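S.K.: Here is the input, now give the coordinates:
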Amino acid sequence: MKTLILAAAALVLATSFPAAAQTYRSDVRQHRQNERIDRGYQRGHLTPREARRLDRQQQRIRQVERRARAMNGGYVDPRTQRRLERMQDRADRNIYRKNNNRRGYY
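M.R.: From the prediction side, this is the model:
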C-alpha cells in the first residue's frame, strides 16, 4: 500500500513539472538582450542611434507579449510564443551585428 501511494505521488509530480515548464516567459532572454545593448553602448560599440533602435525593438517585443497575455488571461498561446521567439532571434542578430560592425562611438 505504501509503495502504491509513493508511486502515485511520484507520477503526479513527474507529470506536473512539464506543465509548469510550458508557461512562456521571455523575461530572462529579454533581460540579457537589454544588458548586451547597455554594455555595447557603454563600451562604445554602439552609437546612440543604434542603441535607441535596439531599445525600441525590445519595447516592441515586450508590447507584443503584454498584449498576448492580456488577451489570454495571463498566458501566451503557442503561435504567439513562436512569433516572440522569432522576434527575439531577430533582435539577437541585430544586437550582435550592431555591436560588431566596427562603427564605434568614442
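S.K.: drop to CA atoms for contacts and neighbour counts, all remaining ones
M.R.: Noted.
S.K.: what are the ranges of the helices in the chain?
M.R.: Assigned by DSSP state H, the helices in the chain fall at 2-21, 27-42, 48-71, 78-99.
S.K.: Another sequence for comparison is provided below:
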Amino acid sequence: MKKIIPSIVAAGITFSLAVAPALAAGTDSPGIDQRQMNQQKRIDQGVQSGQLTEKEAKKLNKQQDRIEKKEAKMKEDGKLTKKERAKLKKKQDKAGKKIYKEKHDKQTTAPAPAPIR
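M.R.: As a prediction, the model looks like this:
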C-alpha cells in the first residue's frame, strides 16, 4: 500500500502536467493576439505621424474592438476551433488592409506632439 500511493500521486502529477497545456491550448491564440497588438500599434503610429485623421483612427479602433469582442465570444466555450481561427484571420486581414488604405490616402493631419517626459 505504501508503494502504491506515491505511484498514484506521481501518475496524477504527470497526467495533470500533460493535460493542462492541452486544455489551455484550445483558447490560446498567441498569433491572433500578436497580430491584434501589431495592428493597434500601426494605428497608433499613424496617429503619431499624422497619416491618420482622428476620424479614421476612431473607425479603425472600433474595428479592432469588434474583432477582440468576436474573439472573446468565440472563446466562451473554452476552445477556439480552426474554423473560428480562420474567421478571425479573415477579419484581421480585412482590418489590416483598411489600416494600410487609411494610412496611405491623401487625408493627413498634423503629427501628434512628442510626449513630454
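S.K.: Any idea which residue is closest to the centre of structure 2?
M.R.: What sits nearest the mean C-alpha location of structure 2, by CA atoms, centre = their mean, is Asp33, with 2.1 Å.
S.K.: For that residue, what is the corresponding residue in structure 1?
M.R.: When structure 1 is aligned by TM-score structural alignment, Asp33 of structure 2 is paired with Asp27.
S.K.: what do you get for Lys89 of structure 2?
M.R.: So Lys89 of structure 2 corresponds to Glu85, using TM-score structural alignment.
S.K.: What count of nearby residues applies to its match?
M.R.: Neighbour count of Glu85 of structure 1, defined by other CA atoms under 10 Å: 15.
S.K.: gap between it and Asp27 of structure 1?
M.R.: Distance, Glu85 of structure 1 to Asp27 of structure 1, by CA to CA, to the nearest Å: 12 Å.
S.K.: And for Leu46 of structure 1?
M.R.: Per CA to CA, Leu46 of structure 1 is found 23 Å from Asp27 of structure 1.
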